[in-house]
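A.B. asks: Let's see this in three dimensions:
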Amino acid sequence: MSRSAKLVEGLSDLTLWRSAIEAAGDLVYEWDLVADRIVWGGDASAFFAVQDAQVPGGGEAYHGRINPEDLPRRLRALTDHLGNDQPFDCEYRVRSDSGDFNWVHDRGAVERSPNGTPLRLLGTLRGITQRKHHEGRLEYLANFDDLTGHYNKLRLREALDHALANSLRFQQTGAFIVVGVDSLDKINRAYEYEVGDKVLVEVGRRLDRCLRAADVIGRLGGDRFGIILASCPIGEAQAAAERILQAVRQGPVPTQSGPVHVAVSAGVVAFPQQSKTAVDVMTKGEGALLAAKTAGRDCVSIYCLSEAQREDFRASMAIGEDVKQALRDERLMLAFQPVVDARNQQVSWYECLLRMRDPEGELVPAGKFIPVVEQLGLMRSIDRHVLDLAVADLVAYPDVTLAINISGLTAADRSWLRALVAHLRGRPEVARRLIVEITETAALHDIEDSARFVATVRDLGCKVAIDDFGAGYTTFRHLKALTVDIVKIDGSFVRQIRDSAENQLFVRNLLSLARAFNLATVAECVEDSEAANYLAEEGLDFLQGWHFGRPELAPPWRVGDSGDVQTWPPTDNAATLRYSQAGT
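C.D. replies: Below you'll find the predicted structure:
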């Protein structure tokens, strides 16, 4: 190749190289270390956001544009590279003509003379401002709540760990307060979530104003804040919690939908007296908050656990573990108690009651583990297991009708409903023989959610019963909203009914309320023939109790004796007419 051809090829490569650098938005540079002169390759004025005349031409001028906080880092990287051949690679901020600082990533390598003297530095600069902003955003979110600007749960827990360590070291009392916004879910439903977010932000601001500067505030999630009060006796912590309630009460929160009146509840736990770990302190604070909400909301609850209560709690935890293991080992099973026609005392269906065997095979009374299961929040798993067992019997024995009880938590659990739909899809003959019982108190807790649950279950073809009818405050409006099929009168009104005029009057009133909606009625806890005869004469449709049979693990249909098991509804009972009138 001729010399002129090589020159043309070199110029072409240089043009291509410069075009690539400019397209990438990067700079390359050659810094003559002896003459202190920098030659830039690329659009330096655009890169630095300066006029052409302000593009730094030497190392000293360039260092004058580097952020003073970052300059020592670049100088140290240069010294290590020139003196020890460490890689030259660093990030720092450079000032533009507008005064803003932009982040750059600087990489280079020195060229030396034959005797080792540094002659020039060849390097590249890349703008990384956008990446730094993204990293800063991620770092912020790793420590702070995006909505309120307070610590997030993880960062709050770290701060609580530190406060606990200091309390143990210096033998000082601290406190942790959990503050919950009352009825935030209703605010969200009424005004949309933007208003709910506005309420949370304003509550956070009021917390800032009424607490000490040294107190640490964080958002635990949802409607809850956590507050760390270091070196604070429990009496002062309670006073601080009362101030918080008053600060929130002081006036409505202005929102785009108008002023919204807000109240909060607070749970207070002292450390290290009540707990020595951050996770446990947070859990107990949540428990104290729940106690405040249960007590009527807009109040303060102090967590206080005696040693006897601790022992009871440990025992409950042990029972909870036993139940979970029994669930894994398939030692949870159903016992079946008959529900009979009040007129002819023939069995109409069976109620499924949960039982557990211990590892030695002994039967554990339900009263020993069901209350603990409810307290520990295990009822969803248990109710799913009961559903699976009951449906298995319904599929295997087409002449059997069964009733299952579910907890209030399960009534709001969509996963349980999905399981019910999966079991009954394409099986209308099974659905017709399944009765789902929900307690009255659970049904009335959120009447709208309960109504949706009842409607979904009945749409599948199942019957729905209200258990413990009379224990709550059911009205005509409630029964109309729920559209159930059966009401089971609470056993407390049935026991000794022959000797209690008050119970007799109450049962008559409940019976009248049920009849107004064409509902079948069941009297629970019938223990003798006198009570059975009296209730039948009063017009009860069905009876259940030890007088007719105790819960049995081996029901008649499993041993080949299913002659007394009737289909639903009974053919010779007064309830049949009511069902036909109600269109069921």
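A.B. asks: Only C-alpha atoms from now on, for both contacts and neighbour counts.
C.D. replies: OK.
A.B. asks: How many residues are close by residue 459?
C.D. replies: If you count neighbours by other Cα atoms under 10 Å, residue 459 ends up with 11.
A.B. asks: what's the distance between it and residue 110?
C.D. replies: 79 Å (Cα to Cα, to the nearest Å).
A.B. asks: residue contacts, residue 285?
C.D. replies: Counting by Cα atoms under 8 Å, 6 or more residues apart in numbering, residue 285 makes contact with 176-178, 267-269, 303.
A.B. asks: Adding neighbour count and secondary structure, write those residues out as TSV.
C.D. replies: Formatted as TSV, those follow (neighbours: other Cα atoms under 10 Å; DSSP: H, G, I helix; E, B strand; the rest coil):
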residue	neighbour count	secondary structure
176	27	strand
177	30	strand
178	30	strand
267	27	strand
268	31	strand
269	29	strand
303	18	coil
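A.B. asks: I'd like these laid out as a markdown table, including distance to residue 127.
C.D. replies: Converted to a markdown table, the contacts of residue 285 look like this (distance: Cα to Cα, whole Å):
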| residue | distance to residue 127 |
| --- | --- |
| 176 | 45 |
| 177 | 45 |
| 178 | 44 |
| 267 | 50 |
| 268 | 50 |
| 269 | 50 |
| 303 | 54 |
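A.B. asks: I have a second one here; can you model it like the first so I can compare?
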Amino acid sequence: MRNDHQNLGKVSREYMVWLCNLEELRLVYGPELQQQALEVAVERLQRQGLSARLAEPKGCSLLASESLCPTEGAETEDQAQDRLERICSAIGREPVTLGAKKAYLQVEAQALGGISLRSMSELHGRSRSIACRRQQPAARNLRPRWRQDYQQDMYLACRLLDDLRLGILAVAFQPVAALNSAGPGPSMYYECLLRRNISAESDGYGVPDAIQALERLGLVERLDRSVLWTALDALAANQEVSLGCNVSARSFASAAWWTEVLVYLEEHPGVAQRLVVEITETSSFPDEKSAQALIRHLQILGVRVALDDIGTQCGSLDILDKVRANIIKLDKSVLEKAAGGQPTMKMLQSVVGVCTDRGVSVIVEGIDSAAALDTALGAGASGAQGYFIAHPSLHLHGLFDQILHVPDVLLQMDAVAYDWAHMLNWSRPDSSTMPGQRMA
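C.D. replies: Below is the predicted model:
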């Protein structure tokens, strides 16, 4: 009777939670890690005051529910998005481990509302993460290599995300110099490059390789979000600098955290006008229309958008028809080819001309020698970046004298000044119920 009395007036809200890479984890690491991941996910949801069970037998999604006290007024969209983010953060912010095996979960959540369980498979097919699936090859002889590649990517991803959680990652600054007839001029902006701020280099790994691994695994959004907010804070702290920040194409999708960024930029136009968002070309947009709308919104607010790592291969400039960027950054390979012969130099000049006609500035990367700089100048490029201009540095003297560390945005979100569970008046599930029993 006491429990019934406590539950009087309670309302229930349900969510579908997808563990988007669970099938890949089973194929690569075995069913034991898959089961461990499911149990850990349920346990982490319980700590947030939700109960959870498998939505379907042998599936990769959980049906989570919470009991809430009715509140005055309907829940706002921001509150609903914040709740979904916290659900995903609770499950995905730390890795799942089983012995020597270790992996981060890729998580998405959706409030069910009036959606029936029968519609879940169709809804999952429209999720942002479906494009990131690493399909096992049909040919049996190719599967061992596929599993090996996946394990290597997950190893690098774990190293990088662990360093992010531990506060080991920092920003190094490399200037992008404007070019004129006399050579390099003042800096157009400084690109923020991710580095490990740690002296034990023997225990190191390649940060660029790890970032690409995160992209291939569909786990890069957390890193992009953390680095972008670090850049925004730095711009707010110093009004004399412009900064460029890399964001993977995979992160350009409709999400609550982008709404927060856009609101901040609208309220701080001086920051927006000094920000360059560099979109890496190493992966595709989850949804082109959504990405185009987001890019256009950034530009309306005054943000300059750059397309990074563009090559001269056939079709590489087709993206200009889809994304009306302010800046094109040509990959180092373009410069190397142009230096090798006159026909390729003419091609480079043609690329610069096409971009200039569209009002797009062209920056050539990989300027590591005087000869490379002469090639960029001869092609008519607007800017140059490379070791010959300046090496990346953790200290930007006169602007940022202290090392700029990158805090993990998910850990920051958990450290907010209010108790989310208390605010929602949640009724916590019975702690005596084991995760495996809830999924039965």
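A.B. asks: Could you tell me the end-to-end distance of stretch 250-257 of the second structure?
C.D. replies: Terminal-residue distance, stretch 250-257 of the second structure (Cα to Cα): 14 Å.
A.B. asks: In the first structure, point me to whatever sits opposite residue 398 of the second structure in the alignment.
C.D. replies: Counting by TM-score structural alignment, residue 398 of the second structure lines up with residue 557 in the first structure.
A.B. asks: Wasn't that match part of a strand?
C.D. replies: No - read with DSSP: H, G, I helix; E, B strand; the rest coil, residue 557 of the first structure is helix and lies in no strand.
A.B. asks: That one against residue 397, yeah?
C.D. replies: Yes - if you go by Cα atoms under 8 Å, residue 557 of the first structure and residue 397 touch, sitting 7.3 Å apart.
A.B. asks: Show me what residue 165 of the second structure lines up with in the first structure.
C.D. replies: Aligned partner of residue 165 of the second structure by TM-score structural alignment: residue 328.
A.B. asks: Tell me how many other residues surround that match.
C.D. replies: 10.
A.B. asks: go on, residue 338 of the second structure?
C.D. replies: 20.
A.B. asks: just checking, it touches residue 345?
C.D. replies: Yes - assessed by Cα under 8 Å, residue 338 of the second structure is found in contact with residue 345 at 4.3 Å.
A.B. asks: Next up, the contacts around residue 337 of the second structure.
C.D. replies: Neighbouring residues of residue 337 of the second structure by Cα under 8 Å, 6+ apart: 344-345.
A.B. asks: can we see that at 7 Å?
C.D. replies: residue 344 (Cα atoms under 7 Å, 6 or more residues apart in numbering).
A.B. asks: post-alignment, the helix or strand encompassing it versus the first structure, mean distance?
C.D. replies: Following DSSP states H and E, one finds residue 337 of the second structure within helix 332-339. Its aligned residues in the first structure lie a mean 2.0 Å from helix 332-339 of the second structure after superposition (mean Cα distance after the TM-score superposition for the first structure).
A.B. asks: Report how many residues lie close to the closest residue to residue 19 of the second structure other than its chain neighbours.
C.D. replies: Taking Cα to Cα, 6 or more residues apart in numbering, and ignoring the residues beside it in sequence, residue 19 of the second structure has residue 107 as its nearest neighbour in space, at 4.9 Å. Residues within reach of residue 107 of the second structure, counting by other Cα under 10 Å, total 24.
A.B. asks: What is the end-to-end distance of stretch 293-306 of the second structure?
C.D. replies: 15 Å.
A.B. asks: make that stretch 391-398 of the second structure, sorry
C.D. replies: 17 Å.
A.B. asks: buried stuff in it?
C.D. replies: Buried residues in stretch 391-398 of the second structure, defined by neighbour count with 16 or more other Cα atoms under 10 Å: 392-394, 396.
A.B. asks: from those residues, which ones fall inside helices?
C.D. replies: Using DSSP state H, no member of these falls in helices.
A.B. asks: Can you show me the strands along the stretch 351-500 of the first structure?
C.D. replies: 363-364, 402-406, 434-439, 463-469, 486-489 (DSSP state E, counting those that start in this stretch).
A.B. asks: I'd like those strands written out as CSV, with mean neighbour count and distance to residue 322 of the first structure added.
C.D. replies: Listed next are the strands of the stretch 351-500 of the first structure as CSV, based on neighbours: other Cα atoms under 10 Å; distance: least, Cα to Cα, whole Å:
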stretch, mean neighbour count, distance to residue 322 of the first structure
strand 363-364, 13, 11
strand 402-406, 22, 21
strand 434-439, 24, 26
strand 463-469, 25, 28
strand 486-489, 25, 31
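A.B. asks: rewinding a little: which one of the contacts of residue 285 of the first structure sits closest to residue 352 of the first structure?
C.D. replies: Taking Cα to Cα as the measure, residue 352 of the first structure sits nearest to residue 303 out of the contacts of residue 285 of the first structure, at 37.8 Å.
A.B. asks: ok, now which ones touch the closest one?
C.D. replies: 268-269, 284, 288.
A.B. asks: Tell me which two of the residues you listed sit farthest apart.
C.D. replies: Largest pairwise distance in the contacts of residue 303 of the first structure, by Cα to Cα, is 8.5 Å, between 268 and 284.
A.B. asks: How about the alignment partner in the second structure of residue 456 of the first structure, nearest residue that isn't a chain neighbour?
C.D. replies: Counting by TM-score structural alignment, residue 456 of the first structure lines up with residue 297 in the second structure. Ranked by Cα to Cα, 6+ apart and with sequence neighbours excluded, the top spatial neighbour of residue 297 of the second structure is residue 262, at 7.9 Å.
A.B. asks: I'd like to know how many residues surround the aligned partner of that neighbour in the first structure.
C.D. replies: Residue 262 of the second structure maps onto residue 421 in the first structure, with residues paired by TM-score structural alignment. Number of residues near residue 421 of the first structure (other Cα under 10 Å) recorded here: 16.
A.B. asks: now residue 421 of the first structure: how far from residue 427 of the first structure?
C.D. replies: 10 Å.
A.B. asks: Residue 108 of the first structure reaches residue 124, doesn't it?
C.D. replies: Yes - using Cα atoms under 7 Å, residue 108 of the first structure is in contact with residue 124, at 6.3 Å.
A.B. asks: which residues do the two both contact?
C.D. replies: Both residue 108 of the first structure and residue 124 lack any common contact, where contact means Cα under 7 Å, 6+ apart.
A.B. asks: Ignoring the adjacent residues along the chain, who's closest to the counterpart of residue 323 of the second structure in the first structure?
C.D. replies: Residue 323 of the second structure maps onto residue 482 in the first structure, with residues paired by TM-score structural alignment. In space, and not counting its chain neighbours, residue 482 of the first structure is closest to residue 451: 4.7 Å by Cα to Cα, 6+ apart.
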